[in-house]
Each structure stands twice: as C-alpha cells, then as structure tokens.
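Q: structure, please.
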Amino acid sequence: MANIKSAKKRILVNRAKAERNKAIRSGVKTAIKKVSAAIEANDKDAAAKALVAATATIDKATSKGVYHKNTASRKVSRLALAVNKMN
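A: Sure, this is the predicted structure:
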C-alpha cells in the first residue's frame, strides 16, 4: 500500500475509473448481444432497433474515452453489416 497521500488518491481514483469503464464496456457487450440475438431469431425489425441502440451505446462509450474511435467504428460497422445481410 502506498504511503504518500497523492499515491493513495491515485489508487482510489484509478479504481473508480476502472469500475466505471468496466460498467460501460459491459453495457456495450450487452447491446451487441441483443443485436446478435435478434439476428439469430431472424427478426429484422428487432435487429434494426437493437442496432440503433447499440450504436448509441458504443458512441457514448467512445465519447467517454472507454473505446478508441476506430475500435468503436469497427464494432458499429460489423454490426451494421450483419444486420444488412439479413434476408
């Protein structure tokens, strides 16, 4: 454990940020799973709605610095491609 006050604060702040980032990443994964589930069920309307929600979630995560913009763009692109490939 750190002895210096600033180092103790760093530990606390980093822990709080890590928990926040973990929660945001979990939300993104959940949104992606909802899109995948709709695709598996072959429900185009539900997949399209889930895609819009997932895109918004990923964009929010990117704006908060949890994901790099290219990573977010890749995730959105892959989801959109999967939804557009549906019959």
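Q: every contact and neighbour count from this point should use C-alpha atoms.
A: Will do.
Q: give me the residue at the spatial middle of this structure.
A: residue 28 (2.6 Å; CA atoms, centre = their mean).
Q: show me where the protein has helices.
A: 5-40, 44-63, 69-84 (DSSP state H).
Q: buried stuff in the shortest one?
A: So that's helix 69-84. Under the neighbour-count criterion of 16 or more other CA atoms under 10 Å, helix 69-84 has 72, 73, 75, 76, 79, 80, 83 buried.
Q: counting by contacts, list what it packs against.
A: helix 5-40, helix 44-63 (3 or more CA pairs under 8 Å, 6 or more residues apart in numbering; DSSP states H and E).
Q: the structure of the following sequence is requested for comparison with the preceding one:
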Amino acid sequence: MRVTDRKTLHNKEVKGVFRNAIKKTREAVAAGKIEDAQKWLKAAIKALDKAAQKDVIKKNTAARKKSRLNKTVKAVALKK
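A: Alright, predicted model coming up:
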C-alpha cells in the first residue's frame, strides 16, 4: 500500500470522527436535548483538536468549527 493511500485512509478516519460528533451535537440541539448536546460538544471539541494537531485540518478551521458549535449549544441552553 502506498504511503499516500495510507495517509488518505487515516485522514478520512479522523475526519469521520469529528464530523460524526458535530452531527450528533447538531441533532441533540435540534431535539432540544441540552445534556446530550453538551456531551457531544465535548467529544467534538476533543476530536477537532486532535485533527488539528495531526494536521488533518488547519488550526483556525478547528477553532472556527468549535466556536460556531459552542455558540449554537449555548443559545439552546440559554433558551431553556
């Protein structure tokens, strides 16, 4: 297996982890489940930080995604 193929597979796995966590967070926000949203937000932040650390995504991209996700969770938490 070529190195680029191996790295591509690894990057897809890492991206899948944070995309899944972001998706679950947004679903919990839409359903109004604040506790679940906060749990998934924590997982998403951890996954985004790891992806940025491993240069799968840029540091500023991770920061932007974390900020926007955090803002949506806070908005729902303040409504209730």
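Q: TM-score of the superposed pair?
A: Once superposed, chain against chain, the TM-score is 0.92 (TM-score structural alignment, normalised by the length of structure 2); 77 aligned residues with a CA RMSD of 1.0 Å.
Q: out of the helices of structure 1, which one sits most buried?
A: Greatest average neighbour count among those goes to helix 44-63 (a mean of 19), per mean count of other CA atoms under 10 Å.
Q: what does that helix rub up against?
A: With contact meaning CA atoms under 8 Å, 6 or more residues apart in numbering, helix 44-63 of structure 1 is reached by 24-25, 27-28, 31-32, 34-36, 38-39, 67-69, 72, 76, 79-80, 83, 86.
Q: give the aligned range of it in structure 2.
A: The aligned range for helix 44-63 of structure 1 in structure 2 is 34-53, by TM-score structural alignment.
Q: distance from the matching stretch to structure 1 after superposition?
A: Taken over the aligned residues, the distance from stretch 34-53 of structure 2 to structure 1 averages 0.7 Å (mean CA distance after the TM-score superposition for structure 1).
Q: picking that back up, closest to residue 19 of structure 1 out of the buried residues of helix 69-84 of structure 1?
A: residue 72 (19.7 Å; CA to CA).
Q: identify the residue of structure 2 aligned to the closest one.
A: Using TM-score structural alignment, residue 72 of structure 1 lines up with residue 62 in structure 2.
Q: distance of the nearest residue in space to residue 39 of structure 1 that is not next to it in sequence relative to residue 17 of structure 1?
A: The shortest distance from residue 39 of structure 1 to any non-neighbouring residue, by CA to CA, 6 or more residues apart in numbering, is to residue 47 (5.9 Å). Note on residue 47 of structure 1: its distance to residue 17 of structure 1, by CA to CA, to the nearest Å, is 32 Å.
Q: kindly report the same for residue 65 of structure 1.
A: For residue 65 of structure 1 relative to residue 17 of structure 1 (CA to CA), the value is 11 Å.
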